[in-house]
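K.L.:
Okay, here's the prediction I keep looking at, along with the sequence it came from:
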Amino acid sequence: MNNLDHLVSLECLQCGNVSSPTTFFLLGFSKAYKAQVTLCLGFLLIYLVTLLGNLLIMTLICLDSHLHSPMYYFLGHLSFLDICYSSVTLPKILKDTFSSQKTISFVGCITQIYFFLCFGGSECVLLTAMAYDRYLAICHPLHYTTLMNKKICFCLVVVSWMSGSFSSLIQAFIIANLPFCGSNVIDHLFCEVPFLLKASCSPNTHFDKLVSYALAGTIAMGSFILILVSYIHIIRAVLLRRAGRQKAFATCTSHLTVVSLFFGAGAITYLMPHSSLSKDVHEVLALLYAVVTPMMNPVIYSLRNSEVKGAIRKALHRGALEQRVSA
């Protein structure tokens, strides 16, 4: 810790009393070697499952004509978002696990914040689009193909990306212009807005926090409310039916599970008071939100979705036939 303090003081001398530091120092998990090895292997396994699982979903959607529908079009983009989302933080966490000096440049930190918020915000809006798709399919089945055509699907995906990009750009700009006159140590695994605001010595930190949380809250809460309204209409429409209830609910189960996991983990991470939780609990919650959720989405859709399981069986059967023919 003495070496770290010395490096911090050098960085602060280089950047002046009130300015932006050139480097931030991240305080990660335990420094015990065995703990680092275990954590590294665990993170590596999670990252591989995230990559392979989401790539599998994307490949199946591209190759199987039965999955060429709006619901799976959105699911393909969700899988791509999950790969990007986990890639913002996990590779750096893996690298830092065995590093004695867990550093990140100021530009790298702001870039990480931007993409982390961008992909997270885009996923919120995309999950809302998927809820709207289920609402049209169940509540307006006769007009579904007209109301949810390729052009509408494309526009909804573009809106999700633009919403996440715009909100994250403003928040990253706010953080980039904060002065850091004290220690440039971030007591976290990666760069996140609350920890940068805490490290800043700006007299307007409360205002910056208000603006940042308002932007993130507008996307998160707005998306959650729209999803909730969609499912209220879906449940009411299904309950009024005499037949097909189980099938109608089955098409929503996977999406509802993903929504509950994503928004639930986010709410626990950001709405619980930071002062009441220990550092280790904060890091575990951050990993749940940033790392575990992207890994679970393909698992949920492959295990609870009959069409995806059918596509996997067909792909395996096709691969077995090709091996027999080549043999």
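P.N.:
Here it is on my side, so go on.
K.L.:
contacts, neighbours, all on C-alpha from now
P.N.:
OK.
K.L.:
element containing residue 88, please.
P.N.:
helix 70-97 (DSSP states H and E).
K.L.:
Just the buried positions in the helix or strand following that helix, please.
P.N.:
The first helix or strand that comes after helix 70-97 along the chain, using DSSP H and E, is strand 103-105. Neighbour-count burial for strand 103-105 flags 103, 104 (criterion: 16 or more other C-alpha atoms under 10 Å).
K.L.:
In terms of secondary structure, what does strand 103-105 contact?
P.N.:
With contacts taken as 3 or more C-alpha pairs under 8 Å, 6 or more residues apart in numbering; DSSP states H and E, strand 103-105 sits against strand 23-26.
K.L.:
for the strand it packs on, packing partners?
P.N.:
strand 103-105, helix 106-139, strand 185-186.
K.L.:
The structure to be compared is supplied as follows:
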Amino acid sequence: MQENNVTLVNEFCLLGFKVSQNSRVFLFFLILVVFCGTLCGNLLIIVLVSTSKNLHTPMYFFISQLSISDILIPTDIVPNMFYILQNNGGTISFIGCMAQMCFFCGVEEFECLLLTVMSYDRYVAICNPLHYVSIMTASLCLNLVTLFWFLSFLIAIIDTLSASRLKFCWPNIIDHFFCDLIPLQDIACSDTFDFKLQLYLLSIPLLFIPSIIVVCYGNIARAILQIQSNISRQKAFSTCSSHLTVVFIFYFTLFSLYILPTSGQSSEVNKIMSLLYTVFTPLINPIIYSFRNKDIKKAVQETAKKYL
């Protein structure tokens, strides 16, 4: 297809990882094990929250939604990554690239919003416990999650439609293992100013999310320090320590990839950070909530006794 003497592309070439054959084989099986563990761990949490009456609370409802997002992100990325590792690179159609990017961005933005409301949930539980049941109602939680899914994919669809209007010329090579906004933006041969401006404007609400989380946990820390009993203080801290760990891991990788300057980083460093974010973090989250949560451990034991 010719336009203004420029050959436009209908597919992209993903370079993947520039490593030896043995390293690719090792990486393939490592990611396969992690992916299977991610599916099993997060599905276990979803099943436990759905079937155990002790886990029918707002906090565990949000945790089950986090598990859903932790299943969707690697499911969107890993299958095509296996193909790339096997073939030392691979191609993806233009439509497939846009679909992968839209799905990834939508789930990523949902997780940002979800972690924020989970912080607020812990804030209400610790700082205003007497009104917790009346504030964090089941209908409110369901409506918030539904709204978050809708807004997240609305923003992702807008971003994807804008990206699809960019012109991508030869060479059609993306030095990455999946389609993401920044790598696509870098290889566009048309003016990307309007596209970048739109991304910044749509990202403004998401930039306030970390400040909301900091405010919530600042009030939580102040409330915990005012508790005189050491046992009560440790119990209060344990209820939010798992979530705080997940928030730290999520935003550390997110800021490293998209916020901090990347001009001094090699493409391989960015790929490693993306690999940690898209493949390994979804496995870490259920491990954190499983090993550091007595209610989930109890639910696992009760389920095991019931079916074994």
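P.N.:
Thanks, I have it. This one's a predicted model, so the numbers in the text were calculated from it and none came from an experiment.
K.L.:
ok, now which ones touch the residue mapped onto residue 156 of the second structure from the first structure?
P.N.:
Residue 156 of the second structure maps onto residue 168 in the first structure, with residues paired by TM-score structural alignment. Contacts for residue 168 of the first structure (C-alpha atoms under 8 Å, 6 or more residues apart in numbering) come out as 113, 114, 115, 117, 118, 121.
K.L.:
one more time with 6 Å
P.N.:
Contacts for residue 168 of the first structure (C-alpha atoms under 6 Å, 6 or more residues apart in numbering) come out as 114, 117, 118.
K.L.:
Please identify which helix or strand holds it.
P.N.:
Secondary structure from DSSP H and E places residue 168 of the first structure in helix 150-176.
K.L.:
In that helix, which residues are buried?
P.N.:
Within helix 150-176 of the first structure, the residues that count as buried by 16+ other C-alpha under 10 Å are 153, 156-157, 159-169, 171-172, 174-176.
K.L.:
just to revisit the earlier point, now, which of the contacts of residue 168 of the first structure sits nearest residue 280 of the first structure?
P.N.:
residue 117 (22.3 Å; C-alpha to C-alpha).
K.L.:
So what's the residue count around the closest one?
P.N.:
25 (other C-alpha atoms under 10 Å).
K.L.:
In the second structure, what sits opposite it in the alignment?
P.N.:
Under TM-score structural alignment, residue 117 of the first structure pairs with residue 105 in the second structure.
K.L.:
hang on, the earlier thing: could the helices and strands packed on strand 23-26 of the first structure go into a markdown table alongside distance to residue 297 of the first structure?
P.N.:
Converted to a markdown table, these look like this (distance: least, C-alpha to C-alpha, whole Å):
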| stretch | distance to residue 297 of the first structure |
| --- | --- |
| strand 103-105 | 29 |
| helix 106-139 | 12 |
| strand 185-186 | 30 |
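K.L.:
To residue 88 of the first structure, which of these lies closest?
P.N.:
Across these, residue 88 of the first structure has its closest neighbour in helix 106-139 (6.2 Å, C-alpha to C-alpha).
K.L.:
got a list of what residue 94 of the second structure touches?
P.N.:
Listed by C-alpha under 6 Å, 6+ apart, the contact set of residue 94 of the second structure reads 10, 11.
K.L.:
which residue in the first structure lines up with it?
P.N.:
Residue 94 of the second structure maps onto residue 106 in the first structure, by TM-score structural alignment.
K.L.:
From residue 159 of the first structure, how far off is its match?
P.N.:
Going from residue 106 of the first structure to residue 159 of the first structure by C-alpha to C-alpha, to the nearest Å gives 30 Å.
K.L.:
Check the secondary structure at residue 277 of the second structure for me.
P.N.:
Here residue 277 of the second structure takes the helix state, with states given by DSSP: H, G, I helix; E, B strand; the rest coil.
K.L.:
thinking again about what came up before, which stretch among the helices and strands packed on strand 23-26 of the first structure is buried most, on average?
P.N.:
Ranked by mean neighbour count, these are led by helix 106-139 with a mean of 23 (mean count of other C-alpha atoms under 10 Å).
K.L.:
which bit of the second structure covers the helix or strand following it?
P.N.:
As assigned by DSSP H and E, the chain's next helix or strand after helix 106-139 of the first structure is helix 144-147. Alignment of helix 144-147 of the first structure against the second structure: residues 132-135, by TM-score structural alignment.
K.L.:
Average offset of that stretch relative to the first structure?
P.N.:
Superposed on the first structure, stretch 132-135 of the second structure shows a mean distance to its aligned partners of 0.7 Å (mean C-alpha distance after the TM-score superposition for the first structure).
K.L.:
Could I get the buried residue list for that stretch?
P.N.:
If you call a residue buried by 16+ other C-alpha under 10 Å, then stretch 132-135 of the second structure has these buried ones: residue 132.
K.L.:
what's the answer for stretch 282-300 of the second structure, then?
P.N.:
Neighbour-count burial for stretch 282-300 of the second structure, with 16+ other C-alpha under 10 Å as criterion, is recorded at 282, 283, 284, 285, 286, 287, 289, 290, 296, 299, 300.
K.L.:
How far away from the center of its chain is it?
P.N.:
18 Å (C-alpha atoms, centre = their mean, to the nearest Å).
K.L.:
go on, stretch 55-67 of the second structure?
P.N.:
That offset, for stretch 55-67 of the second structure, works out to 16 Å (C-alpha atoms, centre = their mean).
K.L.:
what about the residue nearest the centre of the second structure, distance to residue 180 of the second structure?
P.N.:
Nearest to the mean C-alpha position of the second structure, by C-alpha atoms, centre = their mean, lies residue 108 at 4.3 Å. Residue 108 of the second structure sits 12 Å away from residue 180 of the second structure, going by C-alpha to C-alpha.
K.L.:
List the contacts of the residue nearest to the centre of the second structure.
P.N.:
Counting by C-alpha under 6 Å, 6+ apart, residue 108 of the second structure has no contacts.
K.L.:
run the last query once more with 10 Å
P.N.:
69, 70, 72, 73, 102, 114, 152, 153, 156, 250, 254, 278 (C-alpha atoms under 10 Å, 6 or more residues apart in numbering).
K.L.:
swap in residue 308 of the first structure?
P.N.:
57, 60, 61, 64, 66, 67, 72, 298, 301, 302, 314.
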